[in-house]
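S.K.: Output the structure for:
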Amino acid sequence: MVDKTEIFSTPSPSFFRKDILSYINEQVGLDYLSSRSKEPMLLLESAGKKSCCIFRVPERFAETNPEAYKPKVVSIGPYHHGGKHLEMIQQHKLRFLHLFLCMARNNGADRNVLFKAVMELEEKIRLSYSEDLGESSEKLVYMMILDGCFILMLFLIVSRIIESDESEDPIFTIPWILPSIESDLLLLENQVPFFVLQTLFDESNIGLPGDLNRMAFSFFNLSMNKPERYWVKHRNFEAKHLLDLIRMSFIPMDEYEDFQLINGESGIKSSSDFTLLLSATRLSAQGVDFRLRSDADSMLDIRFKNNKLQIPLLRLDGFISSILVNCVAFEQFYTKSTNHITSYVVFMGCLLNSEEDATFLSDENRIIENYFGSENEVSQFFKTVCKDVVFDIHTSYLQNVFAEVNENTSTWYAEYRSHLKSPWKLVSNSYSFVSSMLQTIAAILFYLSDQNARQTE
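M.R.: The predicted structure is shown next:
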């Protein structure tokens, strides 16, 4: 006869522990294998390395302005490939590829040699992106060649290295298309590695080996309108992609070199020793003078001297605002980047705390040329860009400016400066001082006169 107590008895605690351990071990193995084989990695293990420089901006980071990172007319690279609204320009890429290959052939370059050169870069290309691309080797390499040659043909035509009849080409004749392409080529999610462009250009035998940076600058200068001497300073930069190249061109050369020298020194003040700035109107009320720095090559070249905050002109339009947003994103994600653009945006965000501040810097000081619309939009733009960014002030090229402005707006100095700054306060104080001195002199004279009178008696 079966003992019922054996059937319905509760298993021992050790039985449950073994069962739980078995389940956990099984899931650890299965989940790891499944994550490696089935689901594409959204953040590769290599994303923190120097090789990884093209990132998809996370939704949390982009939620305040998600369209700022999305291409409007042309996809470059894998992240936005196949977008329905991008098909119009996609249809012209093959035409540009054939034009490029024709030019290469005329210069003695074999197309298969060119293709093989890109094929050999496949692993390096994959390591440049922060997530698993999920593309086959064939599709990925073809995409790099198609997009890379499209970009190079744009550069070659605009910089006049090759002659092309643009009079009937819609890319160049319809006014809004080329500026839109310019902006799209400077989005963080819309990049191909710079070494792909360099390889295609070198293997094609079109132009001189050092021409690529110069051609890129000529192309983007359609919207930036900088003098030739500005670009000459940056012709030898080695960038990760086009966005990085333009980002580097904003960095003031002398301050960049100084920053590189001091950044590795020990004894740098901790971030707790610094505070952010007051707004522009409040700083002005505390005695800080604002001046347009008209001799600066870069808008980042901000100086503070003799209690004057010298700020270069900022022409704020859709093109520049897009560059700023995407450069900040790049600096937030690329582990080997400096934080120059982030520093500038945080600095200007402090000054432009309200619509009144934007009006003050636009109308009274002519530091900002506003093509946004209202001054409130200018203030809101900087608030949006600064939201949730990680900013370490003691690694900022502006750390001394932050510190000096705060030091010179301390309570006693601000009081002194505010009295000097206001002519009415100065007149009032001068009158009080002179009046007091006259009263003192009169009292002394009266006393001396009284003493003489007593002596004569």
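
S.K.: Please count neighbours and contacts with C-alpha atoms only from this point.
M.R.: OK.

S.K.: How is W424 assigned, secondary-structure-wise?
M.R.: Classification of W424 using DSSP: H, G, I helix; E, B strand; the rest coil returns helix.

S.K.: tell me, what residue is most central in the chain?
M.R.: The C-alpha lying nearest the average C-alpha coordinate of the chain belongs to C327 (CA atoms, centre = their mean; 2.4 Å).

S.K.: That one is in contact with D244, isn't it?
M.R.: Yes. The pair formed by C327 and D244 meets the contact definition of CA atoms under 8 Å, at 7.5 Å.

S.K.: check contacts around the residue nearest to the centre of the chain.
M.R.: By CA atoms under 8 Å, 6 or more residues apart in numbering, the contact set of C327 is L188, L243, D244, R247, I341, T342.

S.K.: how about a cut-off of 7 Å?
M.R.: Residues in contact with C327 (CA atoms under 7 Å, 6 or more residues apart in numbering) are R247, I341.

S.K.: Please, which helix or strand holds Q90?
M.R.: Element membership for Q90, per DSSP states H and E: helix 87-106.

S.K.: I'd like the distance from that helix to the chain centre, please.
M.R.: 31 Å (CA atoms, centre = their mean, to the nearest Å).

S.K.: Could you also give me the structure for this next sequence, so I can compare it with the first?
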Amino acid sequence: MMEKQINIDVDQVLASSIRRKLVQNSPVSAGCCIFRVPNTLRKHNEQLFEPTFISIGPYHRDIQKFQFTEKIKLWYLDCLIARAPTPETSLECFIKSIRANVKSCLECYGEEVLKLTNDEFVEIMVIDGCFIIEFFRRNANIVPKSMDDPLFKMLWVRKVLVTDFLLLENQLPWFVLECLFNLTETSHDEERRPLSQLAYNYFHRNAFKTEMIEVNQRLQNKHLLDLLRNIILRGSEDPQEKGFLPIPCVTELLQAGVDFAVGEKTSLMKITFENGILTIPPLVILDNAESFFRNLIAYEQCDRSLNDGVTAYAAFLDNLVNSSEDLEYLRQKGIIICYLSTEDVSAFFNRLYNDAHLTRYPYRKISERIVTHYQSRWPRWRAKLCRDYFNSPWAIISLIGAIIILVLTFLQTLYAMF
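M.R.: Prediction:
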């Protein structure tokens, strides 16, 4: 009896211990939009998700590792305050405005930011936010660049900076940037450009190399990476409820009579298939392309309020490009513009969306039409006829001569019969 009583007491102690550890709220808030990339996606190349030059936000705060860029941030902030473009341009105003929204800011991140005090968190938001705004204004020549500014003076910085700006774990909430932007915006005509347009003006040259567009100011952006995602998804199909449908690669489609054409330069993901012609907008693949697309895919995989637009685009291109021959044909057509070797770009497509889960596929209807066209016989026969008999003027002349001889032989036979 005594032993039974002891066991009950031990069980109660353990139950009390577990009860104290229970968590009543989800570790990720409903408003979370700046995620830690899961190990499932990170394991393929962890370096593609971590900053190498500058840390933005609380996730990669390492003063020693980023000592150089932390000094640049504080220098930019000092320049902004000294310039004093508005009466609200002061540290006190910045801190007051961010502190008023600190709860919403914290909800944008995962649980680990709760380890920071409110003052530490607000300090990060103010310093990093003012740095980004000041950088975009200098890039647009709204604010004169200093001759000794390392971010514009040293050419190697350009590539690593744009890459770090577009990492999922290296983001600030968009409303933080807008709040600080509005507090420091002057009434000068040259500065009456919205923040989203200033950001795009920088990224379109360094991340896309696409045609300039006017950014839709009604877009509800969550951070810089989300802004870029909203822009590149413009003009794309609405996601379908049906899942992924594989299609043949470029080489197989060519054999089935499918032709390829270059689509609109300003609508990256607007892919169409009409009358046997697959139209794909041109894609410029820079050194930072894999990091950019992988972070976009990770963002879609973490936030289920988003559709699978970028993930679906990667899956579609992965199906098309199975070999260097497939890629070379798309390059010759001007659909793929490579700044890397053909082998590197081919490997990039084939591993781009590994371990990503695709539920809503906007290219489902297009894929169904492509598969139907591929399986029909007449387009394949027509393609073979064109490839074997109409691929050069001499082949055409030979075919015409053969037909004439055949007709004359038939007429001679018919004449002999009568």
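
S.K.: In contact with the aligned partner of T275 of the first structure in the second structure, which residues?
M.R.: Under the alignment (TM-score structural alignment), T275 of the first structure maps onto L245 of the second structure. Residues in contact with L245 of the second structure, defined by CA under 7 Å, 6+ apart, are R364, S367.

S.K.: got it, and L277 of the first structure?
M.R.: The contact partners of L277 of the first structure, by CA under 7 Å, 6+ apart, come to C350, F402, N406.

S.K.: Can you classify it as helix, strand or coil?
M.R.: Under the three-state scheme (three-state DSSP), L277 of the first structure adopts coil.

S.K.: what separates it from H241 of the first structure, distance-wise?
M.R.: Counting by CA to CA, to the nearest Å, the gap from L277 of the first structure to H241 of the first structure is 33 Å.

S.K.: and whichever residue in the first structure pairs up with L228 of the second structure, how many neighbours?
M.R.: L228 of the second structure maps onto I246 in the first structure when the alignment is built from TM-score structural alignment. As a burial measure, I246 of the first structure scores 21 neighbours (other CA atoms under 10 Å).

S.K.: looking at this, I246 of the first structure is in a helix?
M.R.: Yes. Under three-state DSSP, I246 of the first structure sits within a helix.

S.K.: And Q198 of the first structure, what's its match in the second structure?
M.R.: Aligned partner of Q198 of the first structure by TM-score structural alignment: E178.

S.K.: Name the helix or strand for its match, please.
M.R.: Element membership for E178 of the second structure (DSSP H and E) is helix 174-183.

S.K.: Have a look at how far, on average, that helix is from the first structure.
M.R.: For helix 174-183 of the second structure, the mean distance from the matching residues in the first structure following superposition reads 0.9 Å, by mean CA distance after the TM-score superposition for the first structure.

S.K.: quick revisit: okay, the match of L228 of the second structure and K4 of the first structure: tell me how far apart.
M.R.: Distance, I246 of the first structure to K4 of the first structure, using CA to CA: 81 Å.

S.K.: Check N236 of the first structure too.
M.R.: In this view, N236 of the first structure and K4 of the first structure are 87 Å apart by CA to CA.

S.K.: Neighbour count for those two, which is higher?
M.R.: The neighbour count for N236 of the first structure versus K4, taken as other CA under 10 Å, is higher for N236 (13 against 8).

S.K.: Now for the closest residue to that one other than its chain neighbours, how many residues are close by?
M.R.: In this structure, N236 of the first structure finds its nearest non-sequential neighbour in N213, 7.4 Å apart by CA to CA, 6 or more residues apart in numbering. By the other CA under 10 Å criterion, the neighbourhood of N213 of the first structure contains 23 residues.
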